[in-house]
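**Q** With the input below, show me the fold.
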Amino acid sequence: MYEGFNACPDLEKYSGEPVYHTKVVEQITGIRANTLRIWERRYHFLTPKRAENDYRLYSERDVVLLRWLKERIDNGMSISEAINFFERLDKVRKQHPPKQVDAASPLHSPHIFTVASRQAFTLPRGLEQQLRAQQDEFPEQEVSAPEPLPFPRETLPQLPEEILLLAQERLLTAFRNLDDTEAHMVLTPLLITYPVEQVCADLITPTLWKIGELWENHKITVTVEHFASNFFRGLLTNLFYMAPRPMHVPLVMISCAPGEAHELAALMLALVLRLQNVRVAYLGQSIESEGLIGSIQQLCPALVCVSLTIPSHLPNLLSLAQQIQKLPSPRPRFIFGGQAFLEYPNIAQDIPGVYIHGNMKEVVKQIQTLYTQQGIA
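**A** The predicted model follows:
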């Protein structure tokens, strides 16, 4: 009789015939009778019928809605917020009936290590030869990841397509108006209702791609792009530091390559891994190689993950990978990826380490496999 925790219930699918007494509804929903009466009087969203003995009678439709609202409340919403949230979702559902979504749709195709623009990069003249010359001095390499372990939350709910489209539209409007308050109002109920990693994968990453496309097509200014990037950076940073910090497990270091300033992909990956009970140290933009090597020697992490967006920093990434590979055992596995390798995938084979790519779920699977193996080793 129920569509699930995160689905917006289509009440028209359920019977409106009044058959359930208050006591039965109380048992089914866990909502006390006096609370029901207060909600009915204050918010006018239920109109139970009266039996001949004047007892209230509720329909299957009423029960489905009450259970949905109760779950929202149990996850942090007030009753008024839950009712408003349902009304918005129901309005969108009626205006935009659910449809089959193409798996290649831009809303679902971005890669966690590639959240900058889709613009094709041109390698500086001689860079590829320079990389291969450096690699000739250091032939040892490992370029493939093992088969991944199952993602621990295979049943993550999918945000309904109609909600994603509305949320993205509202976010883009808020960014054009430089309105962070409105942007927070869009994201807060979704972050309360859905797992953070699902909001990152289904909404934040595609919105970043969309912003990049709009900027490339001169439909938004650099000011708007910077505002949006800074908003998401602040949001993801706050979520990262509020997430539980697992202790007494192997450490993973995550950063951008030396010289690389595009950090949102690395930051999002750090957040998702921490939410999957991985002990993560996030090091931010343009890591300094000497300091990182010193921290590796001091803290002995299991993995070092580095993101690269701009190809001109590839020599820096290669140099860092080689320095890590030269460390005495036990040394961490070096993992790398990013948009720089989408246009030039063959260059990945010249870097000693494990190249990973794909969407968030795929990347996290690969990293968790390597994390488990390294921890056992």
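**Q** make it CA atoms for all contacts and neighbour counts henceforth
**A** Fine.
**Q** quick one: what helix or strand has residue 316 in it?
**A** Secondary structure from DSSP states H and E places residue 316 in helix 314-325.
**Q** next up, for comparison:
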Amino acid sequence: MSVYSIKDLEHLSGIKAHTLRIWEQRYGILNPERTDTNIRTYGDEELKLVLNIAILQSRGDFKISEIAKMSDSERSANLLRLSEGNLHFPDQIQALTISMLELNEAMFQQLTKNIIQKHGFEDYLIQIIHPFMLRLGTLWLSGSVGPAQEHFISHLIRQKVIAAIDQQDLSFKPTAKKFLLYLPEGELHEIGLLFANYILRARKHQVIYLGQSLPFEELVLAYDIHQPDYILSVFTSQPNPDDMPDYLEKLVERIPNSKILLTGYQLLALGHEVPEKIHVLRSFQELIELANTN
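**A** Model (predicted):
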């Protein structure tokens, strides 16, 4: 079980710590443990409860006194009912977080169905899943999410993106560019690359998708065969920071005639300097604009 401070609950839910303390005293909603120095700590159940409350209360449909009296099943049922209406994007991200923490596939599938029907698949990716994955990264680094929860939700999202790609029309527009997509050797975090695949195919570009953990020499081989206009990769955990400068120099040297597009935590968060020929994508909106103008 994960352990959270009251500040963690505030950060993840948006509800002020002061308000949580009042609710704890007035309604008995939370039952924290206390350390030897009398500091409140909370577990997974308290986090899920606070996320539920944040969604139910933000819509104004329920007072906190009413939410406090609900059972877990009643809160979940009300959350799903609200998701069929007009939940704002932050609330939908909160709801997906709850489905992950509960390992609740039925809830994930229903939420996803409601969101896609209302907003379409691309908005589902850009407005909800992408910020959700950023939150997941924060939760993972803080130890708030375990491997089972991360694997569970990543697998479900990956399935959704692959299914959407399979349904796309594979014809190209006359001005289509050729994009080669890959992940470096050892890199297994594929969802961001699948996002890019979907975005480019939706705009009728040609995509050669090479997927996870590609050895560098195989990348060069594919480049020699296809001579793509662009090479795109997402560096989430690989290459490691010590190897990054050499890897980037090799890319520039061995891939001389393609434009190189890179993104991912290893570049964005660690602040690596990159060779002039490499363009760092800082958002998926940049990729969308590039795809729309070509």
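**Q** can you give me the strands for the stretch 251-377 of the first structure?
**A** 251-256, 279-284, 303-307, 333-337, 354-355 (DSSP state E, counting those that start in this stretch).
**Q** Tell me which of those strands sits nearest to residue 34 of the first structure.
**A** Residue 34 of the first structure lies closest to strand 279-284 among the strands of the stretch 251-377 of the first structure, at 45.8 Å (CA to CA).
**Q** so that closest one aligns onto which residues of the second structure?
**A** Using TM-score structural alignment, strand 279-284 of the first structure corresponds to residues 206-211 of the second structure.
**Q** what comes into contact with that stretch?
**A** 172, 176-183, 190, 193, 197, 200-201 (CA atoms under 8 Å, 6 or more residues apart in numbering).
**Q** Closest one of those residues to residue 95 of the second structure?
**A** residue 190 (22.9 Å).
**Q** What is the burial count for that closest one?
**A** 19 (other CA atoms under 10 Å).
**Q** Same question for residue 44 of the second structure.
**A** 16.
**Q** likewise residue 219 of the first structure?
**A** 11.
**Q** For the aligned partner of residue 259 of the second structure in the first structure, give me its contacts.
**A** Residue 259 of the second structure maps onto residue 333 in the first structure, with residues paired by TM-score structural alignment. Shown in contact with residue 333 of the first structure (CA under 8 Å, 6+ apart): 302-304, 353-354, 370, 374.
**Q** Looking at the second structure, which of those hold up?
**A** Among the contacts of residue 333 of the first structure, the ones whose aligned partners also touch in the second structure (both residues aligned by TM-score structural alignment, their matches' CA atoms under 8 Å) are 302-304, 353-354.
**Q** Please indicate which of the residues you listed are buried?
**A** By neighbour count, with 16 or more other CA atoms under 10 Å, those hold 302-304, 353-354 as buried.
**Q** Look at the corresponding residue of the first structure for residue 136 of the second structure and give its secondary structure.
**A** Aligned by TM-score structural alignment, residue 136 of the second structure pairs with residue 211 of the first structure. Secondary structure for residue 211 of the first structure, judged by DSSP: H, G, I helix; E, B strand; the rest coil, is helix.
**Q** burial count for residue 211 of the first structure?
**A** Neighbours of residue 211 of the first structure (other CA under 10 Å): 24.
**Q** Okay, it and residue 333 of the first structure: tell me how far apart.
**A** 33 Å (CA to CA, to the nearest Å).
**Q** what does residue 183 of the first structure give?
**A** 38 Å.
**Q** Counterpart of residue 145 of the second structure over in the first structure?
**A** Under TM-score structural alignment, residue 145 of the second structure pairs with residue 220 in the first structure.
**Q** next one: residue 181 of the second structure
**A** Checking TM-score structural alignment: residue 181 of the second structure goes with residue 254.
**Q** Next, count neighbours for its match.
**A** 24.
**Q** check contacts around it.
**A** Residue 254 of the first structure sits next to 266-267, 270, 280-284, 304-306 when contact means CA under 8 Å, 6+ apart.
**Q** go on, residue 247 of the first structure?
**A** Residue 247 of the first structure neighbours (CA under 8 Å, 6+ apart): residue 279.
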